[in-house]
Structures are given as structure tokens and as C-alpha cells.
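>>> I'd like to go over a predicted model; first the sequence, then the structure.
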Amino acid sequence: MNNKSDKSRLAGLSLAAIGVVYGDIGTSPLYTLNTIFTGGLHPVPLNPENILGILSLIFWSLMIVVSFKYVAFIMRADNRGEGGIMALMVLALRKLEDNGKTHAIVMLLGIFGAALFYGDGIITPAISVLSAVEGLQIASPAFKTFVIPITVAVLWALFIFQRKGSARVGALFGPIMCAWFGILAVLGVLSIVAEPHVLGALNPLHGIVFLMASPWMGFLALGGVVLALTGAEALYADMGHFGRHPIQLAWFGLVLPALVLNYFGQGALLMHNPKAIANPFYLLAPGWALYPLVILSTVATVIASQAVISGAFSMTRQAMQLGYSPRMEMQQTSEQEIGQIYLPGINWTLMLAVMVLILGFRTSTSLAAAYGIAVTGTMAITSILAFIVVRKLWGWGWIRGGLLITFLLTIDLAFFSANAIKIEEGGWLPLVFGLGVFLLMTTWKRGRQLLRERLQRDALDLVPFAGTMGPASVTRVAGTAVFLTAHPDGVPHALLHNMKHNKVLHEHVVVLCVRMLDIPHVLDEERIEHQALPNNFHRLIVRFGFKDEPDIPKALELAARQGLPLDPMETSFFIGRETLIPKMGSDMPVWREKLFIAMYRNAGSVVGFFKIPPNSVVELGTQVIL
């Protein structure tokens, strides 16, 4: 019975993974071969030898980069079940605590890889939906003028829909994408039957000969081949939602065979009819099936885009929890799934960037020139971080770990270098976007560190202070005061200001520090650490994982069960509100200080972030010179 239940659960999770995880890589056949043979400044000449060479490179790239590197290898590096580049960075940092310089380098690499994810996130919706809608031009040239308006309308509706949450249509994603992959496979098989010798591309010699015959052309072609791999990082990033085994089963059981069959089917079509290069994906289908295929393709690309947008929301929440991003407004869109969230600021920023891309590049072939450099940059950083994990965490030797990572990193850097050639064609855009995010994240991290040092430098020690607060030294009033602080060993500035201006203390004083840990979730029994201090002072440390939803009132309920005297109706929350002042000659350039101050001023309220009742909050301000 348990065995049947486990199999049923595995099948259900695999179906869900097909709908969420594989949308990006699953829609790559829409534009990959067309881009390689017609796009950019250096298209590959269309002839049978080159077709076999490109197909061989695509097949073996899928096998080595996706199947081996991500599905079989990288997915073993999980942080308590969670994947993604930030989880990998945390694993690496955990083993480098004694080496400050290396620790800083690894942290910067991880942040930069996460920032590049946003660069990828603005292109995926644009190129996917645009390439799908372009199928209308194949049906009738009269539709050409409607491609851009329809694409903009579809994407606008998608971003508007985000506030509703993807949970409402999530059940449809799996079956729709299963149908999509099934049709990819069928179209591919029908074409391969007409030109079966295209299967010769399974031999890696065709790829090697193609690269050796014209090394420069082969090198440039890698910039197009990588389009077949976009979305590989999502397999790892979404591991926490579905688990390793369902994602692996879905890849080897359906997605990989369907992709290979479709790419080879397009290659067979091009061998039979070179004019089909106008759009080899849609021309695989018979005329009567073209409009239904355009509709299905559009739905599939919307699902792919939905996954990338949701991934940006999840990445931002992780960044906030780990201290790399200011607090932002965050809405929970599902009562059952904690992962279903909506961040309006990120949503509208992505929408604006995507619309600019659509209106600026106007065709999927032009957009493909901008696609790839962010993806390959993240892939290379993943390999570097993985080396630290296999050495420090798994105990692999230098030779074993070094040889494997060198092999994988060589491939990553080859793809990255080939895409770097396309920077002037549009690759600069996601790179600039990612660098902008990197600047903001590092500025926030460094600024928070400086602010913490300034506040800690002037703070009084909590335990001796509590010992002096007897009944004779200060008037005590009924109730409980909770003072939020980042330094549980020091006296919060808000507490001192309250005493200075109001001349009183509450009967019970709780100094509460929230710790965001580098693990996904914290168990309830590990969430609270309570220490009673003299004169009814209490030190309370509350822990949350980077995928937990911070909720201080719920945490205080746990503390009350452990003996902390708390009555919600008689509890007030005191929060310090710092006004920051830049200073010449500080540890950060003045322009970055001003950038941090602007971010700090516009950060979301701690009240909403921690779900504190607004009518129980007292804010007390202070000035801090950075």
C-alpha cells in the first residue's frame, strides 16, 4: 500500500514538475535552430554537414550540461532539500567561515549569479511568447503587423494575472505541458521517418568535425546552441518544490526524448527542404494544424514565463531573508502553498523591462542575440561554487573534484565566451540589468553591515543594564513592551529613547532579535530561544529559515507556551527608525552611501514584513552617521 502511494506521489510530483520546471527549456525548439542558421551577425551556412554538426552539438550539450551536470550531479548539492544558486552559495559559505577573503569572493560570485538570473528573467517571457506568436506569420503574412500587439497583450495579461497567484491554474500546467512535449515528439518522429539518416547526428564525431572544420564558425555557433539549454538552472532552483527524483524522472522519461526528437525532426525537415529555415518548428506541422499549434505554443510559453516570474519572486524573497535585499511588499496568494507569493515591485519592474525588449527588438531572432550570456554566466558560477561544495562538504580530493569541475567549467566558459561575442548585438542588456541588480544587492549588504557596526558601537550591554533597572530606579507600568533589535546583547536604541522621553518602563521588557538562518525552514521547537534576565527583562531570539514566512505574533505565541509572560492585548512593539546621514571618508564611497540611504528610506516596513499588528506599534527615531 505504501509502495503504491509512493509511486502515485512520485508520478504526481513528476507531472507538476513538467508543468512548472520545464517550460523554459521545453519551448526552446521554437527558436533555436532558426536562430543558429539565420540569426545574428554570423549565421551558420545551411547544408547537410552543418545540420548534422549542429544537431550533434545540441544533443551532446543536452546530455552533458543538463542530464549529467544538473540532473545527475548538481542536484545532489541541496540545502535541506532546497536548490538554486543562492542555496549553493550558502552551502559553500558555510564551509569557508575561517577564510575571510575567500568567503567574500564566494559571496560576491553567488550574488552576481543570482543577479544574472534576473537578467535571464526579463528575456525568457519576451523571446518565448514572441516566438510562439510569430507562427501566425507562417499561416498568413497578413498577420505580421499583429505579432507585436498580440505579444504585448498576452504578456500584459500575464503580468496583471500575477497578483492572483499561479495556484489557480497550477493544476492545468502539467497536463498542458505533457501535451506540448507529446506533440513535440510526434512532429519530430514524422519528420525523421522521411529523413532517417539525420539520426547519424547522435554520433559526437559530427559535432567534433563541425568544430574542427571551421573553428571560428563553430565557436560562434555555440552562442546559438546554448539556446537549447536555457532553463537548465530552473531544474536545480525548483528542486525544493518537487524534490530531486520527480524532476529527474520527468526529464529522462519525457522531456529529454521529446526535445531530442523535435530538434532532429527540424533537422530532417531542413535537409529535405532548406526553405523551411524560415520557421522550421512551425513548418513541421501540416497546414491544418498550424493555428492549433500556435495557440498551444502560446500557452506553453506563457507557462514558461510564469515559471520564470515566480522564480524571480522566490529569489527575491530568499535575498530579503538572507539580507541581500531591502524588505519589499509581499503578498501571499495561496493559503496552502507558502511558495505562492506576489511582489508588486518586482512584477512591475519585470513587466516594464519585458515590454521594452519586445518593442525594441521586435523579433525573436533579434532577441536571441541578447539571450544566453546571463544564462551561461550563471552556469559557470554554479560550477565554481559546486567545486567548493564537493571539496569541503563531500570530501572529494583535489584530483577527482578538480578534473570534474574543470571539465564542466570548460564547457560553461566556452558557451559564455561564444555569447560574449553577442554583447554588441544586444547581449549587453541582460548583462547591464544583472550588473544593476548586483550593485543594489551588494550595496544593501555592505550598508546594513556598516549600520549594524555603528549601532553596535554605541550600544550598552544588556545584562548589566537590566540589573540596574530595579523598582527604585525607574517607574514601571503594566503590560509588556517588545523591543525589536538586531543586537540581542545590546540595549536597543528605542528602549533608551522611550526611557528618555516617557520616563517609564513596562512591567515586562522583551528584547527580541530575529535571526534569518541559511537553511530553508526552522522547526517550531527550534524557533525560540528565551532567556530570563533580572528585573523582568527577557532576551528572545526568534529564528526563521530563508523560505519561512516571518511571523512574530505566531513566534510570540510559541514563547508564551514556554513561560514568557505575554498578553496580546497588553503588548506594545517598539521599533527604532533610523535616519541615516552620509559621511565623507567612510568605509563606503559617498555615492554608494547615498544609494543605500535611498534604498533604506524606501524599504518596506518591518511591521508588515513581520506581520506585527500596526495598532500595537510605537516607532522611535534616531539619527545615525554612516
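Great, that's in hand.
>>> C-alpha from now on. contacts and neighbour counts both.
Fine.
>>> where exactly do the helices run in the stretch 51-200 of the chain?
Here the stretch 51-200 of the chain has its helices, by DSSP state H, counting those that start in this stretch, at 85-94, 100-133, 135-139, 147-161, 167-194.
>>> do the same with the stretch 401-550 of the chain
Remark: helices assigned in the stretch 401-550 of the chain by DSSP H, counting those that start in this stretch are 428-457, 462-468, 493-502, 524-527.
>>> Make JSON lines out of those and add mean neighbour count and distance to Gly240.
Formatted as JSON lines, the helices of the stretch 401-550 of the chain follow (neighbours: other C-alpha atoms under 10 Å; distance: least, C-alpha to C-alpha, whole Å):
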{"stretch": "helix 428-457", "mean neighbour count": "18", "distance to Gly240": "23"}
{"stretch": "helix 462-468", "mean neighbour count": "15", "distance to Gly240": "39"}
{"stretch": "helix 493-502", "mean neighbour count": "16", "distance to Gly240": "39"}
{"stretch": "helix 524-527", "mean neighbour count": "12", "distance to Gly240": "20"}
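>>> Compare those and give me the one nearest Asp518.
Closest to Asp518 of those is helix 524-527 (C-alpha to C-alpha; 13.7 Å).
>>> For the closest one, name the packing helices and strands.
strand 537-544 (3 or more C-alpha pairs under 8 Å, 6 or more residues apart in numbering; DSSP states H and E).
>>> Check the secondary structure at Gln623 for me.
strand (DSSP: H, G, I helix; E, B strand; the rest coil).
>>> Report how many residues lie close to it.
Gln623 has 10 neighbours, counted by other C-alpha atoms under 10 Å.
>>> And for Gly563?
10.
>>> picking that back up, take the helices of the stretch 51-200 of the chain and write them to TSV, including distance to Gln331 and mean neighbour count.
Formatted as TSV, these follow (distance: least, C-alpha to C-alpha, whole Å; neighbours: other C-alpha atoms under 10 Å):
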stretch	distance to Gln331	mean neighbour count
helix 85-94	22	23
helix 100-133	20	23
helix 135-139	36	19
helix 147-161	14	17
helix 167-194	13	18
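>>> Alongside the first one, take a look at this:
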Amino acid sequence: LTPAISVLSAVEGLEIATPALASWVIPVTLVILIGLFLVQSRGTARIGAVFGPVMLVWFATIGVLGLSQIIREPSVLAAVSPYHAARFFAEDVRRGFVVLGAVFLVVTGGEALYADLGHFGHRAIQFAWFGVALPCLLLNYFGQGALLLRDASAAENPFYHLAPGWALYPLIALATAATIIASQAVISGAFSLTRQAVQLGYSPRLQIAHTSSREIGQIYVPLVNRGLMLLTCVLVIGFHAADTAQPTSSNIAGAYGVALSTLMLITTLMFYVMSREVWRWSFARAAIVSGLFLCVDVPFFGANMLKIRSGGWVPLAIAAAIFLLMTTWQRGREILGKRMQEKTVALKMLLADLAAEPPIRVPGTAVFLYGTTDGTPPALVHNLTHNKVLHERVVFLTMVTQDVPHVSTAERVTVKAIGKGFYKVVASYGFMDDPDIDDVLAACQVRSLDIPIAGTTFFLGRETLVASDRPGMRHWRAELFAFMSRNALRATAFFKIPAEQVFEVGAQVEL
């Protein structure tokens, strides 16, 4: 929604500058959006240096434009008093509630501040917000109000009417550049959130490419990029077709308000959980602070719910679909783990059997990737059953994602010698880290377990999932999970394991 409404609202300035270009607004918007998504694979390392200066010029410009109108009509500053808002609601509660939903759009964008916490320190974000963004936005909004007090006909697009005629085209160009940068931030945030969802077990493994050799946070997720491009273009075309009588950005604004008010309400609820479970606040303290936020969030949320029939259902439907996919994957992996655990053999029992009937040991190292730290990897049992051999050294490797963004190299792996050439290795990663087998083997060497990758065979389980009537998951969700599993990125590619050294052991599992 952010790329669609931001780029579209910027390009709509063409209608103000030259009404004859009104029919070009949608095509130009689509060209800009498609171009924006097509260049994602190249990253932003080369042009990222100009983002800051461009946004600084943007905020300074809108601040000056607003200030010029405030000087002409200083009476607008009386709006600071809550008396006028209270009187407006008292005179017509229903209309006031409707206006509340529209007014909410002035704070949209604030939710994106959270997306930057992983890339910038909180002090830098606070300085940029309170020192630059907030003052300039307030000046511009008050300036628009001042303009409307003097000329009500400017209501069709008060922002562009702030500028003199000669400045319209430069302002449109600057607004378009600023909205592209804002859209880029949201797209990059979507990539980052997707990687975190994969690491936390709420999404299938996806192809993730790094677009910068210097900035580890700059990544590109092809599937997400294609999906966002398709949805964004469909939104622009769909909302334009739904009501051609008013600007398309106004049509999308309803959906945007529903999405953002819901997000902010959920953020407050998550804040309560965080304060109780992580910060260990008392119930009273957490409830009071969260309650203050809810006093603001709930009225805005309720006001925006009035827009559901006029397009607000779109973000809710998209969110429901994504939620279904994420919970299906998480629940499916949980059930799959239980099914595999039912077939596993206790490690003590395996070692006892090997001592009683020692198999043929062959030179080299075998690394068995396993999803849990308990039991024996089924791939090892299948290999022993069918091939009757065992490598001189056997390593059980488990990749674990911790509830922190990053895990230091010093804490990357733990190595435990079990005996008889068996080792158990647990590699820990943060939800913003990228698992890498070379990184794991290098960390093992520091722990006195030298595993040369050249002489190592990696054994992976490859399950064929079959939907059944067993309890745990409805048949249609089991089919959906099986489809997602078949189309997930192969473990060899995700963990960067040399494909020619991988031995996959198949198994059929009923869900």
C-alpha cells in the first residue's frame, strides 16, 4: 500500500500543473512502480548515499511551503487548542468520528520507524524524527489548513496548491523522488521481515540474495519482490477502476487507514506482551502504559473500520491470507517434527546396537543435519539400514534460531563429543543472521573439531508429505503445507552446502 499511495499521490500533481495530463497519472505511476521493483536486485548501495540529502531537501521544502501560508493566515494556529476539536465532536459526533478516520492519515508513516531500528541507532531515529520530520510535517499541515481558510477551492489537492505555479513541476519531481525513497525503505523492510520469518520458522525457506558486499542488511528476496510488484500494480489499477470520479490515491487512502490503524493497535498489544514477558513489568505498570496508548489507538481504529466496505477489506484480506500461510507453515513444521520424532531412535540405544554389531567404518566425515537436538537423525538410521556402513566420524548438526537479531561468532557453535567417533554440534543464529555451512565448520575448528569440507559428506532428510486423516491438521491445510514444502528452497542452497557433497535420504510422512 505504501508504494502505491505515495507514488500515486506525488504523480497526481500533474493534474494540478497541467489538467490535460490527468489521463497519464495512472500509466506514469505504474511505470515508476514497475521500474522501482525491477531495480531491487541491483541493491541501493550506489544511490543510497543521496537518499539522506534528498529527504532533507524534501522536508525543508514542505516546511517552508507550509510556513509561508501560516504567515499569511496565522489564525490557523488556534487549531492547537483542543477546544475546537471538542466542539466539533459535540456538534456532530457521527461526522466527527468519520473525520477522525481521515485525520489519522497524517500520522501514517510513523509505523515505518520500527523498520529502521535494525539499521540505525535509536538516537539517530529520534533526532531525525523530532529534529527534522515532525517539525516540517506540522508546518506543512498547518500551512494547508491556513490555505483552506483563505481559499476553500484548494481542497481538491491542498498540498500542491501551497506552491506557486512556477514551482509545481520541480515540486512534483521532488515529491516523486521522496516517495520512491520512502517506498524503497518499505520494500527493504519487507525483505528483512521475510528473512526473519524464515529464520523463526514462520515461512518456507526462500532464495535470499545479498546486494552489497559492505552492508549485511541489504538483501533481495525475488519471490517477495515479484509478489509486491504484482499486488501494488493491481491495487493502483483496481482502486482507479472502482471509482474514477475522484483521485485514486483518495480511494487507496481508506485501505491504507485500515491497515495502519490495525497495525498500531496490534503494536500496542505486542508492547504489553513485551513489557510483561521480557521486561518483567508488573501487571499494573504494563496495563497503565498500554491503556494510555489504547485510548488513542482504539478510537482511530474504530473510525477507520467505517472504511471496510469502501476498500478497507483489501488489506485485511491480504493480511488474513499471509497469516494463514504463516500459521500453516509453523503448525505443519511442528506436526512434521512430531511425526519424525515418532520414528527416531534414542541415541543411547543406537550406540548400544553399534557396540554389539559394529558396522563397516569408511574413511571421512558424515554430517547429518537434523531439526532437533534430541534423538538420532532418521537419515542416519536409513543409511545404516540400507548401506550397512558408517563413516569414521559422524556429526549431528542442528541449526537453531535464537530470539535475538544476531549471535556473535564466539557463541556460534557448541560441540559435544559423544564417543565412538560421534559428535553433536549445535549452531546458533539470530533471526537476522544468514546460516552458512562454511561459517559453522570454521567455528567447529575453533572448538577443536576440524571438519575439512573437501572430505565431508552431508546427509539430509527429504520428506515426501502426504495429507491424511490423522489428527493435527485439516486435510486442506495439510495439502497446502505439502505444496509449500515442495516449493521451498532446498536446504543445500539455503545453508550453502556444496551440492555435489550432499546425500539425500527420502522418507514418506503422513500429516
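Ah, there it is. Here the structure is a predicted model, which is why all the values come from computation and not from measurement.
>>> Can you give me the TM-score here?
Scored against TM-score structural alignment, normalised by the length of structure 2, the superposed chains reach a TM-score of 0.96; 504 aligned residues with a C-alpha RMSD of 1.3 Å.
>>> rewinding a little: and of the helices of the stretch 401-550 of structure 1, who's closest to Gln137 of structure 1?
helix 428-457 (27.2 Å).
>>> for that closest one, packing partners?
Short answer (3+ C-alpha pairs under 8 Å, 6+ apart): helix 428-457 of structure 1 packs on helix 100-133, helix 364-370, helix 373-388, helix 590-602, strand 617-625.
>>> that older thread, of all the helices of the stretch 51-200 of structure 1, which lies closest to Leu322 of structure 1?
Closest among the helices of the stretch 51-200 of structure 1, using C-alpha to C-alpha: helix 85-94, at 9.3 Å.
>>> residue contacts, Arg285 of structure 2?
By C-alpha atoms under 8 Å, 6 or more residues apart in numbering, no residues touch Arg285 of structure 2.
>>> if we can go back for a sec, okay, the helices of the stretch 401-550 of structure 1 in CSV with distance to Phe361 of structure 1 next?
CSV is the format used below for the helices of the stretch 401-550 of structure 1 (distance: least, C-alpha to C-alpha, whole Å):
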stretch, distance to Phe361 of structure 1
helix 428-457, 11
helix 462-468, 59
helix 493-502, 52
helix 524-527, 50
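>>> Which residue in structure 2 aligns with Ser8 of structure 1?
Alignment note (TM-score structural alignment): Ser8 of structure 1 has no counterpart in structure 2.
>>> nope, Ile581 of structure 1 is what I meant
Checking TM-score structural alignment: Ile581 of structure 1 goes with Val466.
>>> give me the number of residues near its match?
14.
>>> What residue in structure 2 is paired with Leu254 of structure 1?
By TM-score structural alignment, Leu254 of structure 1 lines up with Val132.
>>> list the contacts for that match?
Contacts of Val132 of structure 2 (C-alpha under 8 Å, 6+ apart): Leu56, Phe59.
>>> Could you rerun that using 7 Å?
Contact criterion C-alpha atoms under 7 Å, 6 or more residues apart in numbering gives no residues in contact with Val132 of structure 2.
>>> Also the one 10 residues further on?
Phe142 of structure 2 makes contact with Gly66, Ile70, Val76 under the criterion C-alpha under 7 Å, 6+ apart.
>>> Alignment lookup: the last one to structure 1.
This points to Val76 of structure 2. Under the alignment (TM-score structural alignment), Val76 of structure 2 maps onto Val198.
>>> Is there a neighbour count for the equivalent of Phe481 of structure 2 over in structure 1? I'd like the number.
Using TM-score structural alignment, the equivalent of Phe481 of structure 2 in structure 1 is Phe596. Using other C-alpha under 10 Å, Phe596 of structure 1 has 25 neighbouring residues.
>>> Redo the contacts of Phe142 of structure 2 as CSV? Include distance to Glu277 of structure 2.
What follows is the contacts of Phe142 of structure 2, written out as CSV (distance: C-alpha to C-alpha, whole Å):
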residue, distance to Glu277 of structure 2
Gly66, 44
Ile70, 47
Val76, 45
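>>> between those residues, which is nearest Leu193 of structure 2?
Gly66 (35.5 Å).
>>> ok, for Ile25 of structure 1, nearest residue in space, not its chain neighbours?
Residue nearest to Ile25 of structure 1 in three dimensions, not counting chain neighbours: Gly231, with 4.7 Å by C-alpha to C-alpha, 6 or more residues apart in numbering.
>>> Correction: the previous question concerned Ser68 of structure 2.
Using C-alpha to C-alpha, 6+ apart, the closest residue to Ser68 of structure 2 is Gly143 (7.2 Å).
>>> Quick one: map the one you found onto structure 1.
By TM-score structural alignment, Gly143 of structure 2 lines up with Gly265.
>>> Checking that match next. Helix, strand or coil?
Here Gly265 of structure 1 takes the helix state, with states given by three-state DSSP.
>>> Could you check how far it is from Ile192 of structure 1?
5 Å (C-alpha to C-alpha, to the nearest Å).
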